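Colleague: just the structure for this:
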Amino acid sequence: MSPRSSAATGSSVNVAESVESVESVVSAESLESAEAPEAAESAEAAEVQEFWRRLGLPGLVDVHTHFMPERVLRKVWDYFDGLGPLTGRVEWPITYRADEDERLAMIREFGVCAFTAMLYPHKPGMAQWLNGWAVDFARRTPDCLHTATLFPEPGVETYVRAAVDSGARVFKAHVQVGAYDPEDQLLDAVWGLLAEAGVPIVMHCGSGPSPGKHTGPGPVAGVLARHPRLRLVVAHMGMPEYEDFLDLAERYGEVRLDTTMAFTDFSEGLAPFPREALRRLADLGGRVLLGTDFPNIPYAYVHQLHALERLGMGDDWLRAVCYENGARLFGIGPCPSGIDPRPSGIDPRPTRGDPVQPGLPSPAHRVAHPSIG
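Modeller: As a prediction, the model looks like this:
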């Protein structure tokens, strides 16, 4: 072999070794980049679990999470990405943008014993279709509280009754996105039906992050005046009209508030909760429920828990908010994961709320306008 041939051969070997080395590095880097998000998710899950274990809880009950048909949810995400007016044109990155199976795996790894599928229409003819999807989702997702929705339209009483009869355990109403008046006469019989059945309804009725034509405490006060036993859960603590909705909760023993996005750095920058109202919130501790807006939140899930903890309301309040109040309201039984979400001393049967004494505080389916849930 000539020196030239020898050099060529050596060069060939060196190139081959270099290619193999580069491929190994690329392969390792690809594996690391694939593993990095999983490691981050596992780290957050461990932090969430540490939170509720430290409180002596079997897990969390989250009454405000979003699961809906995939094409509808992706339209919602598109709206957030587009900085639409209903989000106050605020940058709103979706932290848990993933397929349904992956999102379910995440929330279960967090240790959420029970959660909801908050879904909502923005036009007539959509609610009944969403409810049909929700029946199937509840059937294949036993740890999700069967959720239904509504819209003021002819036939609404019929399909709401059908949803209740099919086992719906909670309803969602979105006054901002739906742009309807809760006092609409088409809904009056529905509120009566839900009050009689004792089925809670989570309502986005506050004017955050952007006011709507019918948002605010006024229309809700009118509904409650006619249906005082309605189990109304005010989403987002009624942000930004916090104190007005606290007034309603103090007046009506079945009114509750969910914590969704409240007290987080994100929301405090937009609509801070008045610190002088914290004592009133403490007095309503039995009717404050954990909500998060998962997956449509611009920060980590655990941040909502830390935001509640830093209020300094104490472990008993945190235990009630993060688990006990929801377990009691929804009569939650053993968790499908094997965790029993019934701590000793907690009667899981639905209650009729805390007694209120006059004058005293008491303990075609495209989404065009989705917003904060």
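
Colleague: please count neighbours and contacts with C-alpha atoms only from this point.
Modeller: Fine.

Colleague: other SSEs contacting the strand or helix carrying residue 164?
Modeller: In the assignment (DSSP states H and E), residue 164 maps to helix 156-165. Applying 3 or more CA pairs under 8 Å, 6 or more residues apart in numbering; DSSP states H and E, one finds that helix 156-165 contacts strand 147-149, helix 185-197.

Colleague: what's next to the first one, contact-wise?
Modeller: The set of residues external to strand 147-149 that reach it, using CA atoms under 8 Å, 6 or more residues apart in numbering, is 116-121, 127-128, 130-131, 134, 138, 160, 163, 168-173.

Colleague: what about residue 158, how many residues nearby?
Modeller: Other residues within reach of residue 158, judged by other CA atoms under 10 Å, total 11.

Colleague: most neighbours per residue, which of the helices and strands packed on helix 156-165?
Modeller: Of the helices and strands packed on helix 156-165, the one with the most neighbours on average (mean count of other CA atoms under 10 Å) is strand 147-149, at a mean of 29.

Colleague: just give me how far that one sits from the chain centre.
Modeller: A distance of 13 Å separates the centroid of the chain from that of strand 147-149, by CA atoms, centre = their mean, to the nearest Å.

Colleague: repeat that for stretch 135-149.
Modeller: From the chain centre to the centre of stretch 135-149 is a distance of 14 Å (CA atoms, centre = their mean).

Colleague: now swap in stretch 283-292 and tell me
Modeller: Averaging C-alpha positions (CA atoms, centre = their mean) puts stretch 283-292 14 Å from its chain's average.

Colleague: now do stretch 128-135
Modeller: Mean-position distance between stretch 128-135 and its chain equals 18 Å (CA atoms, centre = their mean).

Colleague: same check, this time on stretch 260-279
Modeller: How far stretch 260-279 lies from its chain's middle: 17 Å, per CA atoms, centre = their mean.

Colleague: can you give me the strands for the stretch 251-373 of the chain?
Modeller: Applying DSSP state E, counting those that start in this stretch to the stretch 251-373 of the chain gives strands spanning 256-258, 288-289.

Colleague: before we go on, could you also do this sequence so I can check it against the first one:
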Amino acid sequence: MSGDAEAAARTAAAVRAFTGRLGLPGLVDVHTHFMPERVLDKVWDYFDAVGPLTGVAWPITYRHEEEERVTLLRQFGVLAFTSMLYPHKPAMAAWLNSWSADFAARTPDCLHTATFFPEDGVEGYVRRAVEAGARVFKAHLQVGGYDPNDTRLEPAWGLLAEAGIPTVIHCGSGPVPGKHTGPEPIARLLGRHPRLPLIIAHMGMPEYEDFLDLAERHPEVRLDTTMVFTGFSERLAGFPPAALGRLAALGDRILLGTDFPNIPYPYEHQLDSLERLGLGDDWLRAVCHDNGARLFPPR
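Modeller: This is a model prediction of the structure:
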């Protein structure tokens, strides 16, 4: 058995021991990345080069071909996952949506994921994605460099709010601030669309408490755990211990996210990090499976 295969087997055993102890059928991971090969290669090149949006060494633990990455998630007992993908320029989102629709069609345990960018025609291709069965959208304000309040996006936000389709949105200022990151642009967006179902990626790192404020005020705002509490992220932007009680109180709106495959540690480290918080097995069951299964019920 190769070193990669041995590591995968250890992780699969560790993850299944975790879910077995909690009595869960598996995991629902709302923040995993699958995208066209040439796009993912550029993302990995960026991490390898210690790009300015990361600023730290970031080895990719699961640098494998697409089919092997899907197989790994299944071996880990992940019942549902996403193909988080995002454009960094105009005239890219519709093509990404076409790819992700095909990926979801041939990968039934992947939630049909779509994306958008502030550009002419955005309402049309978002509507087409919704009509084609998209179940979750991805927005990346840091990489895309756009304001979520751009007027060109307003019809798309209205459509998603009416349809009740969640958007996983990277809007926190971690690992470095962007022109439009932070809680204020999201607060303005929610002021116009208070029922918009947003999933705050990385719990809004490092503005954790500000995004907890928004979640407490807006019942359709959720937060995903992606990379939060891990040793890697705690060194960059530690979660404030005083806010753990608020996290426990929002236990029905916290969702497991991992950033697989683009993580610099084994998959089970995210789960271990959540367990070490000491918020209890009921909280873990809700976060790692029940909340995601309720938001994205099997079809």
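
Colleague: how about the helices and strands packed on helix 156-165 of structure 1, which one is nearest residue 297 of structure 1?
Modeller: Checking those against residue 297 of structure 1 by CA to CA gives strand 147-149 as the closest, at 20.0 Å.

Colleague: give the aligned range of that closest one in structure 2.
Modeller: Using TM-score structural alignment, strand 147-149 of structure 1 lines up with residues 113-115 of structure 2.

Colleague: what does stretch 102-118 of structure 1 give?
Modeller: By TM-score structural alignment, stretch 102-118 of structure 1 lines up with residues 68-84 in structure 2.

Colleague: list the contacts of that stretch.
Modeller: Taking contacts as CA under 8 Å, 6+ apart, the residues outside stretch 68-84 of structure 2 that touch it are 8, 11-13, 15-16, 25-35, 62, 100, 109-114, 137-138, 261.

Colleague: at 6 Å what do you get?
Modeller: Outside of stretch 68-84 of structure 2, the residues within contact range by CA atoms under 6 Å, 6 or more residues apart in numbering are 12, 15, 26-30, 32-34, 109-111, 113, 138.

Colleague: if we only consider those residues, which is nearest to residue 156 of structure 2?
Modeller: Comparing the contacts of stretch 68-84 of structure 2 against residue 156 of structure 2 with CA to CA places residue 138 closest, at 12.6 Å.

Colleague: mind telling me what the closest one corresponds to in structure 1?
Modeller: By TM-score structural alignment, residue 138 of structure 2 lines up with residue 172 in structure 1.

Colleague: hang on, its match in a strand?
Modeller: Yes - under DSSP: H, G, I helix; E, B strand; the rest coil, residue 172 of structure 1 sits within a strand.

Colleague: so where is the longest helix seen in structure 2 in structure 1?
Modeller: Determined from DSSP state H, the single longest helix within structure 2 is helix 3-22. Under TM-score structural alignment, helix 3-22 of structure 2 corresponds to residues 36-55 of structure 1.

Colleague: over to stretch 162-178 of structure 2?
Modeller: Taking TM-score structural alignment, stretch 162-178 of structure 2 hits residues 196-212 over in structure 1.

Colleague: over to stretch 258-267 of structure 2?
Modeller: Mapped onto structure 1 using TM-score structural alignment, stretch 258-267 of structure 2 spans residues 292-301.

Colleague: circling back: next, the buried residues of the match of helix 3-22 of structure 2.
Modeller: 41, 44, 45, 48, 49, 51, 52 (16 or more other CA atoms under 10 Å).

Colleague: among those, which one sits closest to residue 299 of structure 1?
Modeller: residue 44 (11.6 Å).

Colleague: count the neighbours of the residue nearest to that closest one when sequence neighbours are not counted for me.
Modeller: Once flanking residues are discounted, residue 44 of structure 1 sits nearest to residue 302: 7.0 Å by CA to CA, 6 or more residues apart in numbering. By the criterion of other CA under 10 Å, residue 302 of structure 1 has 17 neighbours.

Colleague: same check on residue 105 of structure 2?
Modeller: Counted by other CA under 10 Å, the residues lying close to residue 105 of structure 2 total 13.

Colleague: for residue 133 of structure 2, same thing?
Modeller: 15.

Colleague: same question for the one 5 residues further on.
Modeller: Here the number of neighbours of residue 138 of structure 2 (other CA under 10 Å) works out to 24.

Colleague: and residue 76 of structure 1, by the same measure?
Modeller: For residue 76 of structure 1, using other CA under 10 Å, the count is 21.

Colleague: name the SS class of whichever residue in structure 2 pairs up with it, please.
Modeller: Matched across to structure 2, residue 76 of structure 1 falls on residue 43, judged by TM-score structural alignment. The three-state assignment at residue 43 of structure 2 reads helix, by three-state DSSP.

Colleague: can you tell me how far residue 43 of structure 2 is from residue 223 of structure 2?
Modeller: As for residue 43 of structure 2, its distance to residue 223 of structure 2 is 24 Å (criterion: CA to CA, to the nearest Å).

Colleague: with residue 163 of structure 2 instead?
Modeller: Distance from residue 163 of structure 2 to residue 223 of structure 2, by CA to CA: 20 Å.

Colleague: on that earlier part again, I'd say the match of residue 138 of structure 2 and residue 200 touch.
Modeller: No - assessed by CA atoms under 6 Å, residue 172 of structure 1 is found out of contact with residue 200, at 8.8 Å.

Colleague: which residues does residue 269 of structure 1 contact?
Modeller: Contacts for residue 269 of structure 1 (CA under 6 Å, 6+ apart) come out as none.

Colleague: show me what contacts the residue most central in space within structure 2?
Modeller: The residue lying closest to the centre of structure 2 (CA atoms, centre = their mean) is residue 31, at 2.8 Å. If you count contacts by CA under 6 Å, 6+ apart, residue 31 of structure 2 has them with 257, 258, 259.

Colleague: let's see that with 10 Å instead.
Modeller: 81-84, 138, 168, 199, 201-202, 224-226, 255-261 (CA atoms under 10 Å, 6 or more residues apart in numbering).

Colleague: for the equivalent of it over in structure 1, which non-adjacent residue is closest in space?
Modeller: Under the alignment (TM-score structural alignment), residue 31 of structure 2 maps onto residue 64 of structure 1. In space, and not counting its chain neighbours, residue 64 of structure 1 is closest to residue 291: 4.4 Å by CA to CA, 6+ apart.
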